[in-house]
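**Student:** Fold the following.
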Amino acid sequence: MSLFRGLQFLTTVNDLSALPQEGLEVAFAGRSNAGKSSAINTLANHTRLAFVSKTPGRTQHINYFDFGNERRLVDLPGYGYAEVPANVRAHWEKLLGHYLVNRDNLIGLVLIMDARRPLTERDRRMLDWFLPTGKPVHCLLTKSDKLSNQEKIKTLRTVEAEFKGDPRVTVQLFSSLKKQGVEQVEQIVGTWFAAAQQDVAAGDDHAGGIGSTDGV
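**Tutor:** The predicted structure follows:
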């Protein structure tokens, strides 16, 4: 079975203090309406695993899905939404920043961006929070089916050039509608989990905080 096909819903939390203490996590984050829930559903081959809302910013909880073997996918609330009060938006963005910077269990970030509008101001803020951790980022350029072949090539090259060959960052095109790009995501995320599990088994310092009770 492919990596995402065994994905099952685990739990929902709305406060960082309630996050599970055990397991290795890969977080999916993205601007509201960038196609994050659709991407998760497509990867899992499940039409309603992650709720797809037509109202940006509706889902304001942290949703955990389980791969088995103490491996988790964390679906973070969409950011950049305009349909909620400013104080709620500020609260969630502060929590997301704290989670991304301090969560020991987190081994990598899949950043969802609409291929027609990549690297928005808030996308860059997410990267500014996360890249200093030294953990890998995979940029998933969704809705690529809405671009011409020439536009796809240009967009991919533009986003790749943004990171100037940083080995921590990988970029790909993805289409939930056409189910294109699934294998590449599986390969990237599977590699992250395999490397992190080896680190845990070897007792590396990087994995020392897994299962700890201090911080998030």
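**Student:** When you work out contacts or count neighbours from here on, use the C-alpha atoms and nothing else.
**Tutor:** Will do.
**Student:** ok, longest strand in the chain?
**Tutor:** strand 106-114 (DSSP state E).
**Student:** Which elements pack onto that strand?
**Tutor:** Judged by 3 or more C-alpha pairs under 8 Å, 6 or more residues apart in numbering; DSSP states H and E, strand 106-114 is in contact with strand 24-30, strand 137-142, helix 182-202.
**Student:** Now the last one: buried residues?
**Tutor:** Spelled out, it's helix 182-202. Buried residues in helix 182-202, defined by neighbour count with 16 or more other C-alpha atoms under 10 Å: 182, 185-186, 188-189, 192-193, 196-197, 200.
**Student:** on that earlier part again, give me the contacts around the following helix or strand past the longest strand of the chain.
**Tutor:** For strand 106-114, the succeeding helix or strand toward the C-terminus, using DSSP states H and E, is helix 121-130. Where contact means C-alpha atoms under 8 Å, 6 or more residues apart in numbering, the residues beyond helix 121-130 that reach it are 30-31, 79-80, 97, 100-101, 111, 113.
**Student:** Alongside the first, I'd like the structure of this one:
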Amino acid sequence: MNANNVSLKISAVSAEQYPKDNKPEIAFAGRSNVGKSSLINRLVNRKSLARVSSKPGKTSTINFYDIENKIYFVDLPGYGFAKVSKSEKQKWAKMIEEYLNTREQLLQVILLVDSRHSPTEDDIMMLNWIRQFNDNAVVVATKWDKLSSKERQENLEKIKSTLQLTEEDKIIPFSAQSGEGKEGLWEIIDDIIGSDEIGAGDVS
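**Tutor:** Have a look, this model is predicted:
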């Protein structure tokens, strides 16, 4: 069914502020400006549930989005090239590390990479962390609509190779503009949480 009942539950900077209701959580991680907020908005058919900014590094909190009162989508601060101070980057890194290492409700971290570029060292480092806690990786290649047909296959193979993805791992090309990849990503999320009650609905 459509994800009709969605809302921002809380923007947290420490564990004391995380939701206390024990809903399962799916977290989205990636470089600044990789499109995490746009992806979340497209998944739930909203234009502005997750705040989208053209300025990398705008998300400086861990944002918990309540989806149908069944699960939280967790938008983690972006890493990478954000033009912020070193102390601010360290604060964000500590914030992310605390969440990833302590959150028992976390079922899966989905890694977002920009399909137009090769994954960075930061992306590889994040995926290595994910592999410590999840049996299989789930990678979303964002901004898919910006690639030509020729670039799509070449870039997808480059991402798989750089991240050393296995046959058991999943990679989903995704466009927040067109909705391509939305249904496939919802199927993966439903499978992770063991539910067929939340889904993509129409991709429009």
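**Student:** related to what we said a few turns ago, including distance to Arg71 of the first structure, could the helices and strands packed on strand 106-114 of the first structure go into TSV?
**Tutor:** Formatted as TSV, the entries for those read as follows, by distance: least, C-alpha to C-alpha, whole Å:
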stretch	distance to Arg71 of the first structure
strand 24-30	5
strand 137-142	17
helix 182-202	7
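**Student:** So which of these is nearest Phe174 of the first structure?
**Tutor:** Between Phe174 of the first structure and these, the tightest spacing by C-alpha to C-alpha is seen for strand 137-142, at 4.7 Å.
**Student:** Quick one: distance of that closest one to the chain centre.
**Tutor:** Between the centre of strand 137-142 of the first structure and the centre of its host chain there is 8 Å, according to C-alpha atoms, centre = their mean, to the nearest Å.
**Student:** next SSE after that strand?
**Tutor:** Downstream of strand 137-142 of the first structure, the next assigned helix or strand under DSSP H and E is helix 149-162.
**Student:** Farthest pair within the contacts of helix 121-130 of the first structure?
**Tutor:** Of all pairs drawn from the contacts of helix 121-130 of the first structure, the one with the largest separation by C-alpha to C-alpha is Val101 and Met113; the distance is 20.1 Å.
**Student:** Neighbour count for those two, which is higher?
**Tutor:** With neighbours defined as other C-alpha atoms under 10 Å, Val101 of the first structure and Met113 compare such that Met113 has more, 26 against 16.
**Student:** Need the counterpart of that one in the second structure.
**Tutor:** Under the alignment defined by TM-score structural alignment, Met113 of the first structure corresponds to Val113 in the second structure.
**Student:** My guess is its match contacts Val138. True?
**Tutor:** No - here Val113 of the second structure lies out of contact with Val138, judged by C-alpha atoms under 8 Å, at a distance of 10.8 Å.
**Student:** Distance check, Glu16 of the second structure against Tyr99 of the second structure.
**Tutor:** Using C-alpha to C-alpha, to the nearest Å, one gets 11 Å for the distance from Glu16 of the second structure to Tyr99 of the second structure.
**Student:** more neighbours, these two?
**Tutor:** For Glu16 of the second structure versus Tyr99, the count of surrounding residues by other C-alpha under 10 Å is larger for Tyr99: 19 against 8.
**Student:** how about that one, secondary structure?
**Tutor:** Under the three-state scheme (DSSP: H, G, I helix; E, B strand; the rest coil), the conformation of Tyr99 of the second structure reads as helix.
**Student:** Now for it: which residues touch it?
**Tutor:** Residues in contact with Tyr99 of the second structure (C-alpha under 8 Å, 6+ apart) are 14-15.
**Student:** Centre of the second structure to the edge, which residue is at the far end?
**Tutor:** Relative to the C-alpha centroid of the second structure, counting by C-alpha atoms, centre = their mean, Lys150 is the outermost residue, at 25.8 Å.
**Student:** now the closest residue to Leu106 of the second structure other than its chain neighbours: how far from Ile193 of the second structure?
**Tutor:** If you skip the residues right next to it in sequence, Leu106 of the second structure has Glu25 as its closest partner in space, 4.7 Å away by C-alpha to C-alpha, 6 or more residues apart in numbering. Glu25 of the second structure sits 9 Å away from Ile193 of the second structure, taking C-alpha to C-alpha as the criterion.
**Student:** residues touching Pro136 of the first structure, list them.
**Tutor:** For Pro136 of the first structure, the contacting residues are 107-109, 168-169, by C-alpha under 8 Å, 6+ apart.
**Student:** try Arg116 of the second structure
**Tutor:** If you count contacts by C-alpha under 8 Å, 6+ apart, Arg116 of the second structure has them with 143-144, 146-147, 155.
**Student:** what's the matching residue for Glu160 of the first structure over in the second structure?
**Tutor:** The equivalent of Glu160 of the first structure in the second structure is Lys160 (alignment by TM-score structural alignment).
**Student:** In contact with its match, which residues?
**Tutor:** With contact taken as C-alpha under 8 Å, 6+ apart, Lys160 of the second structure is in contact with no other residue.
**Student:** Just to check, Val101 of the first structure is in contact with Thr133?
**Tutor:** Yes - shown here, Val101 of the first structure and Thr133 form a contact pair, counting by C-alpha under 8 Å, at 6.4 Å.
**Student:** which neighbours do those two share?
**Tutor:** Going by C-alpha under 8 Å, 6+ apart, no residue sits against Val101 of the first structure while also sitting against Thr133.
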